[in-house]
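Participant: Okay, here's the prediction I keep looking at, along with the sequence it came from:
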Amino acid sequence: MRTLKTALLAAVLLAAGAARAAPPLTVGTEGTYAPFTFFDQAKNLTGYDVEVMKEVGKRAGYDVKFVPTPWDSMFLALESRKFDLIANQIAKTPEREKKYAFTAPYLVSGAQIIVRGDRKDIHGLDDLRGKRVGTGVGSNYTKLLEEYNKTHSPKIELKYYEGNLPVVLQDIAAGRLDATVNDRLTAGYNAKQLKIDVKLVGEPIELVPSHFVVRKDAAGEAVAKKVDQALASLRQDGTLEKLSKSWFGADYTK
């Protein structure tokens, strides 16, 4: 009789434990975009976005599972429910807002011109006219340059890359490109890792908040609400600022 009671008690405890288990939250991320999402030398997924999302999961009560996904299929994979949320330093655009829902911002990056260390002739977008500029296919920085070209002549000569910033920076250092426009944080991190002589010039062209992205439906917006509550908590107790300083050397969260 005691054995049966013990077994029943164990079953009840297991059921209670299962009921308390954190619900899963699957998160799409590139894993190739340092310092926001990448695999370190020990093959562990890390980066600012990854570490923020881990903290969000703790505060929001989610069991976060990351799904490494190529950039060119990221949004399609979200739509097809391969994951619940994208964490990949994504900015809002009018086109994206029509199709997706966004959380509150967790970082404010800056689009800035990057040139070789010995260049002294480039300080702003007007100085890029007639020069060869590398840019990633489909990125916000590419759209910025393409919009500039619509109203200026001579145009900036754009050379398109498949989102591989380290190659772009290496081509700038080697003289194959004159410049690029990209995130100031990403460029600085990659230049340091590659040990190449490139520099940021001029003021940021624009400041761009980064958001996590979910599907634009009831379930997605429910996730966004819980994530926003967790981000507010991280901001209030200084955790978000601490993570920014750890990865970038300064607070870029506001």
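Facilitator: Here it is on my side, so go on. Numbering: from 1, shown residues only.
Participant: can we go C-alpha only for contacts and neighbour counts from here?
Facilitator: Fine.
Participant: Please enumerate the strands of the stretch 1-150 of the chain.
Facilitator: 24-29, 32-33, 37-39, 45-46, 63-68, 85-90, 100-102, 107-116, 132-136 (DSSP state E, counting those that start in this stretch).
Participant: Against that first model, consider the following:
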Amino acid sequence: MNCAFTISGVIAATTLGIASAHADLLEDIKEEGVFTVGTEARFAPFEFVEDGEIVGYSADIMAEIMPELEGVELERKDLPWQGILPGLEREQFDYVVTSVTATPERMERYHLSAPIADATMAVMTRADDDSVESPEDITGKTAGAQAGSAQLEALEAYSESLDEGVSTIETYTSVDEAYADLGNGRVDVVINSLPNLMEAERTRPDTFKVIGTFGDPVYFSWAGRDDDESESLNTFMDEQIQRLNEDGTLAELQEKWFGDTMDLPMELPEPDVE
């Protein structure tokens, strides 16, 4: 009897091991008919809510991709940025469809997709503030950035590289809160990606002005888990983004949402790690 239990246990463990070895997230999505993604719909013009719907550049990209998943419904989970990557790790959703700045640390921890947009860091101040004419002029200023973001890390590193850095850094759950404080004079500058700041300036030209960029070129990607189960989904999403880049669809959507196009590589450049 004990021997039978032991053999059964071995068979069960072996069967479980075989099932795990063949786990395939893309096939699971097709079988279940639902593709669940995490997004931060407070990051215009990439993702934001309009008339109760999530719209924007990333939403339009997904609208081009979903027909390739015939019979699959897209389900979005809208979360603050601070919960996006932890939520991916905890398997709260299949994939991240929001603007993830590609940093060496993230490239090592996650599978970051082919680039979807430029994410080079830039500085924005108030339209009537003539004391900030270049990124170097943030010296002694109060600066704002989104908590937990690559933009915050870039601000901290850039500030340290100056002879005299910023006086204070204020952090925010969303960039909209940072923009509000900038407009109200509670901070002197806000650091974000150039496309986002250009959108803020475009919609409120009497309030904001973009000063310039700093640092090396950076790109926005989407993200998947870096494991065997997710490999098929990651490959599928990369191929779809590259297809849209190659056939000019991304350029058309960039013109629609940013008023200009971006020169994007087909793959993320290898991180420059010293």
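Facilitator: That came through fine. Bear in mind that the values here come from a model prediction, so they are computed numbers and not experimental data.
Participant: one step back: CSV for the strands of the stretch 1-150 of structure 1, including distance to Thr151 of structure 1?
Facilitator: Output for the strands of the stretch 1-150 of structure 1, formatted as CSV (distance: least, Cα to Cα, whole Å):
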stretch, distance to Thr151 of structure 1
strand 24-29, 35
strand 32-33, 31
strand 37-39, 35
strand 45-46, 40
strand 63-68, 38
strand 85-90, 26
strand 100-102, 30
strand 107-116, 19
strand 132-136, 17
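Participant: and of these, who's closest to Gly188 of structure 1?
Facilitator: strand 107-116 (9.3 Å; Cα to Cα).
Participant: Make JSON lines from the strands of the stretch 1-150 of structure 1 and add mean neighbour count to it.
Facilitator: Shown next, in JSON lines, are those (neighbours: other Cα atoms under 10 Å):
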{"stretch": "strand 24-29", "mean neighbour count": "21"}
{"stretch": "strand 32-33", "mean neighbour count": "20"}
{"stretch": "strand 37-39", "mean neighbour count": "20"}
{"stretch": "strand 45-46", "mean neighbour count": "18"}
{"stretch": "strand 63-68", "mean neighbour count": "17"}
{"stretch": "strand 85-90", "mean neighbour count": "24"}
{"stretch": "strand 100-102", "mean neighbour count": "21"}
{"stretch": "strand 107-116", "mean neighbour count": "23"}
{"stretch": "strand 132-136", "mean neighbour count": "23"}
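Participant: closest one to Asp237 of structure 1 among the ones you listed?
Facilitator: Smallest distance to Asp237 of structure 1 across the strands of the stretch 1-150 of structure 1 (Cα to Cα): 15.8 Å, for strand 107-116.
Participant: Show me what the closest one is packed against.
Facilitator: Applying 3 or more Cα pairs under 8 Å, 6 or more residues apart in numbering; DSSP states H and E, one finds that strand 107-116 of structure 1 contacts helix 165-173, strand 179-183, helix 184-194, strand 198-215.
Participant: so that strand matches what in structure 2?
Facilitator: Counting by TM-score structural alignment, strand 107-116 of structure 1 falls onto residues 117-126 of structure 2.
Participant: mind checking the end-to-end distance for the matching stretch?
Facilitator: Stretch 117-126 of structure 2 has an end-to-end distance of 25 Å (Cα to Cα, to the nearest Å).
Participant: Show me how far it is from its chain's centre.
Facilitator: Put simply, stretch 117-126 of structure 2 sits 15 Å off its chain's centre (Cα atoms, centre = their mean, to the nearest Å).
Participant: What is the aligned counterpart of Pro70 of structure 1 in structure 2?
Facilitator: Under TM-score structural alignment, Pro70 of structure 1 pairs with Pro80 in structure 2.
Participant: The nearest residue to its match once chain neighbours are set aside: neighbour count?
Facilitator: What sits nearest to Pro80 of structure 2 in space, not counting adjacent residues and going by Cα to Cα, 6 or more residues apart in numbering, is Glu40, at 5.6 Å. Glu40 of structure 2 has 25 neighbours, counted by other Cα atoms under 10 Å.
Participant: In structure 1, what residue corresponds to Glu40 of structure 2?
Facilitator: Match for Glu40 of structure 2 (TM-score structural alignment): Glu30.
Participant: about what we covered before: can you say which of the strands of the stretch 1-150 of structure 1 is nearest to Lys254 of structure 1?
Facilitator: strand 107-116 (6.0 Å).
Participant: related to what we said a few turns ago, for Gly38 of structure 2, see how far away the match of Pro70 of structure 1 is.
Facilitator: Pro80 of structure 2 is 10 Å from Gly38 of structure 2, by Cα to Cα.
Participant: Then Val10 of structure 2?
Facilitator: Using Cα to Cα, we find Val10 of structure 2 at a distance of 38 Å from Gly38 of structure 2.
Participant: Leaving out chain neighbours, which residue sits closest to Ile114 of structure 1?
Facilitator: Using Cα to Cα, 6+ apart, the nearest residue to Ile114 of structure 1 is Leu200, at 4.6 Å.
Participant: again, but for Arg106 of structure 2
Facilitator: Nearest to Arg106 of structure 2 is Leu112, by Cα to Cα, 6+ apart, at 7.6 Å.
Participant: Which residues are in contact with the one you found?
Facilitator: If you count contacts by Cα atoms under 8 Å, 6 or more residues apart in numbering, Leu112 of structure 2 has them with 102, 106, 221-224.
Participant: quick one on the thing from earlier: let me know which of the helices and strands packed on strand 107-116 of structure 1 is tucked in deepest.
Facilitator: strand 179-183 (a mean of 26; mean count of other Cα atoms under 10 Å).
Participant: which part of structure 2 lines up with that one?
Facilitator: Going by TM-score structural alignment: strand 179-183 of structure 1 matches residues 189-193.
Participant: in terms of contact, does Ala251 of structure 1 touch Lys245 like I think?
Facilitator: Not Ala; residue 251 of structure 1 is Asp. Yes. With contact defined as Cα atoms under 8 Å, Asp251 of structure 1 reaches Lys245; the gap is 5.4 Å.
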